[in-house]
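K.L.:
prediction below, plus the sequence it came from.
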Amino acid sequence: GMMRGKAYTDTASEYWSNLSAIPYEYLYETSVGIRRGMWSVSWFKELLGEAAEEKAKSMGTSVEELLEREARLISPGSEGLITVGEFLAPNNMPYRKAMFIGFDGRHKRAHMYRSILEAIAMTMKMSVDAMCEEQGIKPRQVIVSGGGSNSPLFMQIFADVFGIRSVRNVINNAAGLGAAINVAVGTGAYPDYETAIGKMVRIRDSFEPDLEHREIYEKIINNIYRDIKDYSDPVNKKIYELFG
């Protein structure tokens, strides 16, 4: 998670202060994030194989849209299926691995898909909360960029998990748009960054949180997700000893 700021610090424990393209500003980045977030969605899609491709084709849609339709019918929390989204282990904890915990006969591919999305959002929520608490601020909305923002379900999950409005921009490639803004200011097309941002950044739509869903996700985070690696780490350490 990232946010803008005007003060530099090298003593914060929950975020880094990076130089911003905007003079006298900084870009704060959470010190703990999620690695291979949307990559895991692509991995899961490929895991489903040709059968899913053929079914989606017969319905005149894509596998992503097929999963989206099915997962919308699943209630928040994926009926108890929890994803530990460690698809790329940290350098200092190479034993960490991704896990699905809580399977039973109810769970199908839509549960797995939704659980992956929820894991991404809940991991980001905990990291952003820690950063904002250290700064003594409270966010009003979260902007989701990249491929994940193409999913209305993902946008709604973010709103529900964070308990605030989630928005996506017309151009959801944040890095590409940021580069274009730098060029616009650098070439004098716009006199300053605020003008360029005002002209070039346009919100596509927004998603309001469902308060009942927010309560469910708060219970999952506080009672399950916050401490889940205390239980998954010992098992994964044994797996790592045998298989790396």
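P.N.:
Everything's here; your move.
K.L.:
only C-alpha atoms from now on, for both contacts and neighbour counts.
P.N.:
Will do.
K.L.:
now the helices for the chain?
P.N.:
Using DSSP state H, the helices of the chain run over 37-58, 63-72, 109-135, 152-162, 174-186, 193-200, 211-223, 228-243.
K.L.:
take this one as well and set it beside the first:
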Amino acid sequence: MADRLTLGLDFGTESVRALLVDLRGREHASAVAKYQHGQIIETLPGSPKKLPPLYALQHPQDWIDSAARATRRALRTAGAKATDVIGLGVDFTSCTMLPALRDGTPLCLVERFAREPLAWPKLWKHHGAQAQTERINRVARERGENFLARYGGAIGLEWFFPKMLETLEHAPRVFKAAEVWLEAGDWFVWQLVGGDATTLPRSTCQAGYKGMWSADGGYPSEDFLRALHPDFTRVVKDKMPGRLLAPGVSAGGLSVAMAKRLGLREGTPVSAAIIDAHAGVPGAGAAEPGTFVMVLGTSSCHMLNSVEERFVPGVAGIVRDGILPGFVGYETGQAAVGDAFDWLRRLAGQRDLRLLSQQAAALAPGADGVLCLDWLNGCRTPLMDGSLTGAFTGLTLHHTPAHLYRALLEASAFGVRWIVDLLREHGVPVNRFVATGGLPHHNPLVVEVYADVLGAPITVHPCKNGPALGAAILGALAAGAFPSPNAAIRAMATARSASVVKPQRSHRSAYDELYIRYRELASHFSSP
């Protein structure tokens, strides 16, 4: 094979995708392998005992087994040899995390802990640490901890430290036995490259956005951790060894054992991990600062790289080197997007959204008086409150499901506009919009409404596997194939066949007025 290839491994909630691309970004093969155990939400493997509510766990062996199957299948499809692959990148759900021994063995695979739920990896959507999250936020506010400013004033329920503290308080035997706590993405990269726990590669992306770490201040202080729980004081020093690496920096070469499992060459450079949604930034061709990348799916993550570091209230993560080396990465998001649309579809008794979309597209802005508040799964940015609920107002007997759907689309777009306004008001430039993920490709009306509400064109990147492509780009950087992230992204993810959705000028004044009403409705429903 004349073309050198890079491999992107994209770990989702149910499966892993292996994507092989060349250094011009051309896809040679893609393969998906499901996890044998999927999401563990009812019972542990081999146990009849029901798990507590809000638990969501995974089996770590699934990650290795599925990655091996997907990689070998992709190599066969591409007709590629192990020597054709020059680098490997990994993106992973976050915060999915686990306790392990110092040799990397997950604690759940140690026989005496196999029946302990909190010894298993906690999936990102595990919501068992509500009380611990509330305490972390309360104590941090009382102490005036500086790290809160990087997260818009609140730590999230799904993050790293709440889940550790949950284990300490609900399964102290597990907490005591855990020698290493780490993100699943970091664990997988560690398994790929091997080595001692003291040098295990931790991603600045995962640490910065979900682990309360910064390049300037490190992790929270021992004084703060002691204030949370006396036995939590030395958790960073004693149970979080490793070195911090930015995505795209080489974590090491593929070990002999893992090279054999994956069908690749020993020593193949492996990039430090990145959060799955954040991999969509390089995957969407966003090489320059000021590009607002909307990864639109079940929920939405919006990412932006900037040369400016500004602490913006309500923005969930502001991390230097968090997405790409050399930039300050901003993360925002909306908790219900694609799943909210699907909820309305089911409520309306429709098999799919096509008919609703056709009917909604025929309606004028404002959905004939129906206004929606899109907090059907709480509000991420800017209010960081999972307890908030959604609403529809202005309903009459003549309204149809299409009116509700149009109003829900518009509300989702108003939420994005609020986020963009917030960034700009605090000195963070937003110059360009790119949409990626599943929704823009199979639901174009979403992008049309977003463009109208934002009053700006939106580029829809043609790649349907944006995070996997982003991971592959990081693999190329780890291999030294490009002199900079900018060069790699321009070569491998330039959207040569991208479509651009332009706003309809005739809709601007109507949406400006509706946006004001949306903000008034949000103020009413978020007031105590």
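P.N.:
Looks like it came in fine. Computed from a predicted structure; not experimentally measured.
K.L.:
need the TM-score from the superposition.
P.N.:
Here the TM-score for the pair of chains, by TM-score structural alignment, normalised by the length of structure 1, is 0.80; 219 aligned residues with a CA RMSD of 2.3 Å.
K.L.:
relative to residue 387 of structure 2, how far out is the residue most central in space within structure 2?
P.N.:
The centroid of structure 2 falls nearest to residue 277 when counting by CA atoms, centre = their mean (3.6 Å). According to CA to CA, to the nearest Å, residue 277 of structure 2 stands 23 Å off from residue 387 of structure 2.
K.L.:
counterpart of the helix or strand encompassing residue 65 of structure 2 in structure 1, which residues?
P.N.:
Element membership of residue 65 of structure 2 [criterion: DSSP states H and E] is helix 60-78. Under TM-score structural alignment, helix 60-78 of structure 2 has no counterpart anywhere in structure 1.
K.L.:
buried ones in that helix?
P.N.:
60, 62-75, 78 (16 or more other CA atoms under 10 Å).
K.L.:
can you check stretch 345-364 of structure 2 too?
P.N.:
345, 348, 353, 356-357, 360-361.
K.L.:
kindly report the same for stretch 101-113 of structure 1.
P.N.:
Neighbour-count burial for stretch 101-113 of structure 1 [16+ other CA under 10 Å]: 110-113.
K.L.:
so residue 210 of structure 1 sits against residue 160, correct?
P.N.:
Yes. Using CA atoms under 8 Å, residue 210 of structure 1 is in contact with residue 160, at 5.7 Å.
K.L.:
when these two are compared, which one has more neighbours?
P.N.:
Neighbours per residue, other CA atoms under 10 Å: of residue 210 of structure 1 and residue 160, the larger number sits with residue 160, 28 against 16.
K.L.:
list the contacts of the aligned residue in structure 2 for the more buried one.
P.N.:
Residue 160 of structure 1 maps onto residue 452 in structure 2 when the alignment is built from TM-score structural alignment. Residue 452 of structure 2 makes contact with 502-505, 507-508, 511 under the criterion CA atoms under 8 Å, 6 or more residues apart in numbering.
K.L.:
before we move on, back to that, shared neighbours of residue 210 and residue 160 of structure 1, anything?
P.N.:
Contacts common to residue 210 of structure 1 and residue 160, judged by CA under 8 Å, 6+ apart, are absent.
K.L.:
before we move on, the earlier item: can you name every helix or strand that the next helix or strand after the helix holding residue 65 of structure 2 contacts?
P.N.:
Note on helix 60-78 of structure 2: by DSSP H and E, the next helix or strand toward the C-terminus is strand 85-92. When contacts are defined as 3 or more CA pairs under 8 Å, 6 or more residues apart in numbering; DSSP states H and E, strand 85-92 of structure 2 sits against strand 5-11, helix 184-193, strand 269-271, strand 274-275, helix 276-283, helix 466-478.
K.L.:
could you tell me where the third one falls in structure 1?
P.N.:
Here strand 269-271 of structure 2 fails to align to any part of structure 1, judged by TM-score structural alignment.
K.L.:
which residues does that strand contact?
P.N.:
Counting by CA under 8 Å, 6+ apart, 86-90, 189, 192-193, 247-254, 474-475, 477-479 sit against strand 269-271 of structure 2.
K.L.:
likewise for the fifth one?
P.N.:
Residues outside helix 276-283 of structure 2 that contact it (CA under 8 Å, 6+ apart): 10-12, 91-94, 293, 295, 301, 303-304, 323, 436-437, 463, 465-471, 473, 489, 493.
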